[in-house]
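Enquirer: this is a predicted model, with the sequence first.
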Amino acid sequence: MFGPSVNYIVASKWHRFWRPWKFDVWHCMYQGSRFYPLRPTKFVYTILDLNYLSLADYSVKRKARQKARYQARIDQATIITTISKYVAKDVRQQLDVPVNTPMQVVYCGVDIPGNLPMTPPERKPEGPFLFFIGMLQSYKNVHTMLPLLVANPDYWLVLAGPDKPEYSQQIWEQARQLGVADRLLMPGPIDEPTKWWYYAHCEAFLFPSLLEGFGIPVIEAMSFGKPVFSSALTSLPEVGGTEAFYFPAFDAESVVETFKEGMKRYKNDPAMPERLRLQSQKFTWQIAAAEYWQLYQNLLHS
């Protein structure tokens, strides 16, 4: 990635237990990584989220082991960074952060290429459609969006991303009960050109997730000037700002009414697409990289 001007170390499994390297700064960019410094050094520990500790999929004992691993790294860290204010708050609530260990929020970024390669999917929706992308598991909460198809008979719903089979079966069963299964597409994982096509052609983007450390898809959708209908929970209001529409609850009436009023505002406000694009530009990898570079410099000179 950085060309021939730097040296690379290819880490293997045995490096989890023996790391002879000496560095001025070590940045662990994922809270669950097994690669961290064994000798004293300036150690930046980035926590993306603590969702693992909240999911019902894992036993109490398994969560306790993982929590102990997080705590060990926190005790070792020179500074902790998180990808949202919500995650920073969650870390302080669930783990013990030493009084003298600073925490800093560095938001994730999204850099949309100028000339996007777009590939239409093999099976396209046969009408205007709403779009979601992400891991399809219960906390993503996408089953609550199905009443929108009942209230809008012309719309299709595309739910893209790898799925948990038990949750996708629940979605299909609910869609059949509501009589909207013929307008539901679940293509599974999709490549980047197909993803960009869906963003470019959807009527709106839906992101009703109950648990997010950041929410990159919200930024991607906004970069296309698309209206975003989001959960108001966890980190999502930090990302969507005042330009996203937020569901106050997830019963069918609230979902349908929020969508109806939001689309009405969007269509009657010709300046809104540009404001959405401007909101997305607050989160770029260039900004994130500059903040981390400054952090490294501060550590080296502290």
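Expert: Yep, it's here. Numbering: from 1, shown residues only.

Enquirer: C-alpha only now, for contacts and for neighbours.
Expert: Noted.

Enquirer: please, where are all the strands along the chain?
Expert: Using DSSP state E, the strands of the chain run over residues 25-28, 42-47, 79-82, 103-105, 129-133, 156-160, 184-188, 204-207, 228-231, 245-247.

Enquirer: by contact count, what packs against the first one?
Expert: Secondary structure elements in contact with strand 25-28, counted by 3 or more CA pairs under 8 Å, 6 or more residues apart in numbering; DSSP states H and E, are strand 42-47, helix 285-301.

Enquirer: which of these is buried the deepest?
Expert: The densest packing among the helices and strands packed on strand 25-28, expressed as mean neighbour count by mean count of other CA atoms under 10 Å, is seen in strand 42-47 with a mean of 23.

Enquirer: would you list the strands of the chain in a markdown table and tack on distance to residue 150?
Expert: Compiled in a markdown table, the strands of the chain are given as follows (distance: least, CA to CA, whole Å):
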| stretch | distance to residue 150 |
| --- | --- |
| strand 25-28 | 46 |
| strand 42-47 | 40 |
| strand 79-82 | 39 |
| strand 103-105 | 41 |
| strand 129-133 | 13 |
| strand 156-160 | 10 |
| strand 184-188 | 11 |
| strand 204-207 | 16 |
| strand 228-231 | 17 |
| strand 245-247 | 17 |
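
Enquirer: let's bring in a second one:
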Amino acid sequence: MSRILIDVERMKYSNNGLFHFCNQLINAIASHPEFQQHDEYSLFAPPTIIEEYQDAYNIFKFNPLYKFFLPFTNKYDVWHSTFQNTRYFPFKFKGKIVYTIHDFNFMYENKSDQRRSEILKKIQQKVDRADVIVAISKFVKSEIVKYCKVDIAKIVVIYNGCNIVEKPKFEVPKVKPNLPFFFTIGTILEKKNFKVLPSMLLHNDCDLVIAGQQLDRAYCNKIMERAQYFGVSNRVKLIGTIPEAEKNWYLKNCQAMPFPSLAEGFGLPVLEAMHFGKPTILSRLTSLPEIGSSQAYYYDNFEPDHIATRTMEVMEDYNGNIAKKSEAIKAHAGQFTWEGAAIKYNEIYKKLS
């Protein structure tokens, strides 16, 4: 029996993509009891999730001191490091290491060359030690090859699944918009490019709801300044973080999801909107054309006139045959499942052990 440890330390921070990645992956693995008939699975986990997962997994409780010394690595045969910038990477581990890389967004952000170089150096060290490197998209694989010295044979692409469960719960949100409305979600940072979105309201009477952790207050202000400039500030709502049930309500009831991000390794919100058959309007940058494929719509640039006009073109096209378009979009999203991802990760664990 092989002993496999999955590092989900980043689940100490809820309401971000890494939390959902870890949560969905370990739930999908736990839903396959046959995996644990032959192998023993453990989690390196924060105290906040122990109660929820202790029946399905052995738990090795996270301790901040472990960033300096990991005393328990000899208990395991395979270590899965789920976060590329983890400070708990087992360089001296004698077993096999699976290393998931989500993005190189820092190369697109406003960082100094020195800071980028520092981050790349740390990633390179982990790439050198890893036995298998998992990229969450073909785009991320191309970025690994571009920025790291790596044996390309070590890289495997495993797509994320859609986060919406089979029977989602719905809850009328505390901030209920006027209907109709557009909805988008993500940590509100400059790379998400949400400031271009107020102009999408110029040729319609819709609201725009933007959910997500507001880490950059100055950027939130930029969004509202643009809204005020276009005379739509009363229709732009920045609502902060929301529960899953409220998010599901927004996704189910919105007209469309705009997602003009400048840097993504995958783009989970896109699949979440597609799960409900909603049109998504994306940037053509980084991983988004790969994930959205032909079932998404795209902005060709971020000029206000184009955003406004393209938004109306999309809605006209989608509304011209909602049933057919919606079903095609749902079918596309249905190709991305956490069950499929869990099976592929399990195959890697077994191959290495």
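Expert: Alright, I've got the coordinates. Just so you know, these numbers come straight off a predicted model, no measurement behind them.

Enquirer: rewinding a little: save the helices and strands packed on strand 25-28 of structure 1 as a markdown table, and put in distance to residue 222 of structure 1 too.
Expert: As requested, these are exported to a markdown table (distance: least, CA to CA, whole Å):
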| stretch | distance to residue 222 of structure 1 |
| --- | --- |
| strand 42-47 | 25 |
| helix 285-301 | 16 |
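
Enquirer: for residue 102 of structure 1, find the nearest of those.
Expert: strand 42-47 (10.3 Å; CA to CA).

Enquirer: closest one to residue 185 of structure 1 among the helices and strands packed on strand 25-28 of structure 1?
Expert: If you check each of those against residue 185 of structure 1 by CA to CA, helix 285-301 wins as the nearest, at 31.5 Å.

Enquirer: pretty sure residue 27 of structure 1 contacts residue 41?
Expert: No: counting by CA atoms under 8 Å, residue 27 of structure 1 stays clear of residue 41, with 10.3 Å between them.

Enquirer: tell me which of those two has more neighbours.
Expert: Neighbours were tallied for residue 27 of structure 1 and for residue 41 using other CA atoms under 10 Å; the higher tally belongs to residue 27 (19 against 15).

Enquirer: would you mind finding the match for the more buried one in structure 2?
Expert: By TM-score structural alignment, residue 27 of structure 1 lines up with residue 80 in structure 2.

Enquirer: from residue 4 of structure 2, how far off is its match?
Expert: When distance is defined by CA to CA, to the nearest Å, residue 80 of structure 2 is 8 Å away from residue 4 of structure 2.

Enquirer: same question, residue 222 of structure 2
Expert: The separation that residue 222 of structure 2 has from residue 4 of structure 2, given CA to CA, amounts to 46 Å.

Enquirer: show me which of the two is the more surrounded one.
Expert: Summary of the neighbour comparison: residue 222 of structure 2 and residue 4, criterion other CA under 10 Å, with residue 4 having more neighbours (25 against 15).

Enquirer: tell me the contacts of the alignment partner in structure 2 of residue 52 of structure 1?
Expert: Aligned by TM-score structural alignment, residue 52 of structure 1 pairs with residue 106 of structure 2. When the contact criterion is CA atoms under 8 Å, 6 or more residues apart in numbering, the partners of residue 106 of structure 2 are residue 116.

Enquirer: same question, the one 10 residues further on
Expert: Contact analysis of residue 116 of structure 2 by CA under 8 Å, 6+ apart lists 106-107.

Enquirer: list the buried ones in stretch 254-262 of structure 1?
Expert: Using 16 or more other CA atoms under 10 Å as the test for burial, stretch 254-262 of structure 1 gives 255-256, 258-259, 262.

Enquirer: Provide the aligned range in structure 2 for it.
Expert: Under TM-score structural alignment, the match for stretch 254-262 of structure 1 in structure 2 covers residues 306-314.

Enquirer: helices along the stretch 51-200 of structure 1, start to end?
Expert: With DSSP state H, counting those that start in this stretch as the criterion, the stretch 51-200 of structure 1 has helices at 60-76, 85-94, 147-151, 165-178, 192-201.
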